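K.L.:
Quick one, what's the 3D model for this:
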Amino acid sequence: MKEYTLLLFLALCSAKSLTGPSYFTLKNMMLQDMEDDDDDDDDNSLFPTTEPILPLIPFDLFPTCPFGCQCYVRVVHCSDLGLTSIPRNIPPDTRMIDLQNNKIKEVKENDLQGLTSLYALALNNNKIYKIHPKAFQPTKRLRRLYLSHNQLTEIPTNLPRTLAELRIHANKVKKIPKDVFKGMKSLHVLDLPSSLLELHLDDNKITGIELEDFNRYKDLQRLGLGNNKIKEVENGSFANIPSIREIHLEKNKLKKVPPGLPELKYLQVVFLHSNHIAKLGVNDFCPMGRRKKKALYSGISLFNNPVKYWEVQPSTFRCILARNSVQLGNFLK
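P.N.:
As a prediction, this is how the structure comes out:
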């Protein structure tokens, strides 16, 4: 018993200071996140308060912590170590892994093997250019994923459907695959690269578009928001994407044509079918007066809306490429 007490005392005396800003910034963020998840079971707590006193000591008496890292209760802190790969020997009950500010180039298939309780993974500010399609398969509870400031050219495929927050700005991503976010029920933060040319958020549960939603994506040319629950588009929202060519808003709950379409000089295709639009204004699509669009509409779909097509003024579609560019039709019950 004396030998154990002496070992414990020596370890406490030699423990590293815990004042590193990156650790406490991330830890405080995770604590705040966990407060929002009060409905989870007790075992889902990132920093449980019911653990025995001994495991709360900020070091590991046993060799279960990756070399050079600091391991706490369910937290593995490995930032700023110059690591070139995700370390092995991460405890299987880990809830958070901090790997920011390293030189990791790749997330391999088995790097996260066995980490079924992982809640948050910070890989920002590395050199990651490749993530294996099955890399996140072992993670059954992952909610926070930070991949900002890397060298990714595409959004990782097969993201966990439990994901609630994804940060991936400051990469080289130009296009997002159509189904990459499909099935996610609570993805509420989407910090994407500002260089995006295409953004596909179809088949989700988005309920509205606000003014600031697209203010970072000036170069966006194609926007997919079909099959959501969008009821309203705030006026001015599309002014932040002046280069947009194609907008998909079909299969939503819109009651009117979204404002701002006439100001989009390059917009050619807009899908609005299967909504609740009952009336079309003469200036809903085309600029007023002598102003002209630089690109005429080649496709406007409005079928399966309660529009009385015989009441629509012909000048409503004065800026289309040809008569067959508009699909109006009848509203089908």
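K.L.:
make it CA atoms for all contacts and neighbour counts henceforth
P.N.:
OK.
K.L.:
separation between residue 307 and residue 255?
P.N.:
10 Å (CA to CA, to the nearest Å).
K.L.:
Can you give me the end-to-end span of stretch 255-267?
P.N.:
OK, stretch 255-267 end separation, CA to CA: 21 Å.
K.L.:
repeat for stretch 251-263
P.N.:
24 Å.
K.L.:
Next: stretch 251-259.
P.N.:
Per CA to CA, stretch 251-259 runs 18 Å from first to last residue.
K.L.:
before we move on, the earlier item: name the residue in residue 307 and residue 255 with the higher neighbour count.
P.N.:
Neighbour tally, residue 307 and residue 255, criterion other CA atoms under 10 Å: the higher count belongs to residue 307, 19 against 16.
K.L.:
Overlap in contacts, residue 307 and residue 255.
P.N.:
277, 278 (CA atoms under 8 Å, 6 or more residues apart in numbering).
K.L.:
quick one, what contacts residue 318?
P.N.:
Counted by CA under 8 Å, 6+ apart, residue 318 has contacts residue 286.
K.L.:
Could you check how far it is from residue 31?
P.N.:
56 Å.
K.L.:
where's residue 239 relative to residue 260, distance?
P.N.:
From residue 239 to residue 260 the distance is 7 Å (CA to CA).
K.L.:
I have a second one here; can you model it like the first so I can compare?
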Amino acid sequence: MWSVFLFCFVLKTIYHQTLGGFTNGAPCTIRNTALLDTRDSWLLPKDDLQCVDITSLGRRKNIPQNFEIIKATTLYADHMHLRRIPDSISTLMPKLKLIDFSSNNLRRISKDSFSSLIDLHTLLLEDNHVFIPKKTPLLNSRSLKALSLSNNKIRRLKPKTFKELKGLTVLYLDRNWLIRLHPKVFKPLKYLKYLHLGNNRLKVLPHIVLEVPKAIVIVKGNPFNGTEVIKR
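P.N.:
The predicted model follows:
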């Protein structure tokens, strides 16, 4: 859950208007969060439900139904050892704006896993093992604004990786194993404002980074010597 706070702090720093999840309204607290206990029973909050925590579900795939969770805008599903995205998320919680899948064992993610969540704009996938497809986009989402892929041991990005995420404004790719970047990898991201490439294995400052318009680019912690932060 701390990764959500840190991520949203950066979002608030970049924007005057917050992007979503608990940054768009009251923070998630015990009073507005539905908790799933180890017996698969829902503990519903006293106030209007805004957040859902399913971390106790563990590796189990089926999320118990409850009419109240349809209201949720934030989902915590971190540190669960998940190997795949539960299929029922978009059906049970169609209004989600922020999803935290950090610190799981996710590898292959269907590109349409979140395409039906038309309000989703913050997705945290750091500390997983996300596989980057060679010939297809990573994800398909018209609404997504912020994506964290930190620490996924990503070695390479393809020209189509972000092709269907044209609305992205914040992208975290730090703490991966990137050695070089394809010249066209960020071309679809015309609205990008913050790009974190720190702590990779980049030996030279890629020219494509210099061509990202109006973006703050973090490159600290790579083998090459040079600027740590590039501002437009």
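K.L.:
Quick check: TM-score for this pair?
P.N.:
Remark: TM-score between the superposed chains equals 0.63 [TM-score structural alignment, normalised by the length of the second structure]; 182 aligned residues with a CA RMSD of 3.5 Å.
K.L.:
Count the residues that sit near the aligned residue in the second structure for residue 267 of the first structure.
P.N.:
Here residue 267 of the first structure is matched to residue 168 in the second structure, going by TM-score structural alignment. Applying other CA under 10 Å, we find 24 residues neighbouring residue 168 of the second structure.
K.L.:
Repeat that for the one 3 residues further on.
P.N.:
Residues lying near residue 171 of the second structure (other CA under 10 Å) number 20.
K.L.:
hang on, it packs against residue 189?
P.N.:
No: using CA atoms under 8 Å, residue 171 of the second structure is not in contact with residue 189; the gap is 9.8 Å.
K.L.:
Pull the contacting residues for residue 134 of the second structure.
P.N.:
Counted by CA under 8 Å, 6+ apart, residue 134 of the second structure has contacts 158, 160, 161.
K.L.:
Distance-wise, check the first one relative to residue 181 of the second structure.
P.N.:
As for residue 158 of the second structure, its distance to residue 181 of the second structure is 8 Å (criterion: CA to CA).
K.L.:
next one: residue 3 of the second structure
P.N.:
Residue 3 of the second structure is 26 Å from residue 181 of the second structure, by CA to CA.
K.L.:
So between those two, which is more surrounded?
P.N.:
Taking other CA under 10 Å, residue 3 of the second structure and residue 181 do not tie; residue 181 has more neighbours (19 against 15).
K.L.:
which non-adjacent residue is nearest the residue mapped onto that one from the first structure?
P.N.:
Residue correspondence to the first structure (TM-score structural alignment): residue 181 of the second structure is matched to residue 280. Leaving aside its chain neighbours, residue 280 of the first structure sits nearest to residue 312 (6.5 Å; criterion: CA to CA, 6 or more residues apart in numbering).
K.L.:
can you give me the strands for the second structure?
P.N.:
33-36, 42-43, 51-53, 74-76, 98-100, 122-124, 146-148, 170-172, 194-196, 216-218, 229-230 (DSSP state E).
K.L.:
Kindly present those as TSV, with separate columns for distance to residue 10 of the second structure.
P.N.:
What follows is these, written out as TSV (distance: least, CA to CA, whole Å):
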stretch	distance to residue 10 of the second structure
strand 33-36	23
strand 42-43	31
strand 51-53	21
strand 74-76	18
strand 98-100	15
strand 122-124	12
strand 146-148	11
strand 170-172	9
strand 194-196	9
strand 216-218	12
strand 229-230	15
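K.L.:
To residue 63 of the second structure, which of those lies closest?
P.N.:
Closest approach to residue 63 of the second structure among the strands of the second structure (CA to CA): strand 33-36, 8.9 Å.
K.L.:
Give the aligned range of stretch 204-211 of the first structure in the second structure.
P.N.:
So stretch 204-211 of the first structure sits over residues 104-111 in the second structure, by TM-score structural alignment.
K.L.:
How about the longest helix seen in the second structure, which residues are buried there?
P.N.:
Secondary structure assigned by DSSP state H gives helix 2-14 as the longest helix of the second structure. Buried residues in helix 2-14 of the second structure, counting neighbours by 16 or more other CA atoms under 10 Å, are found at 4, 7, 8, 11.
K.L.:
Out of the strands of the second structure, which is closest to residue 61 of the second structure?
P.N.:
Of all these, strand 33-36 comes closest under CA to CA, at 13.3 Å.
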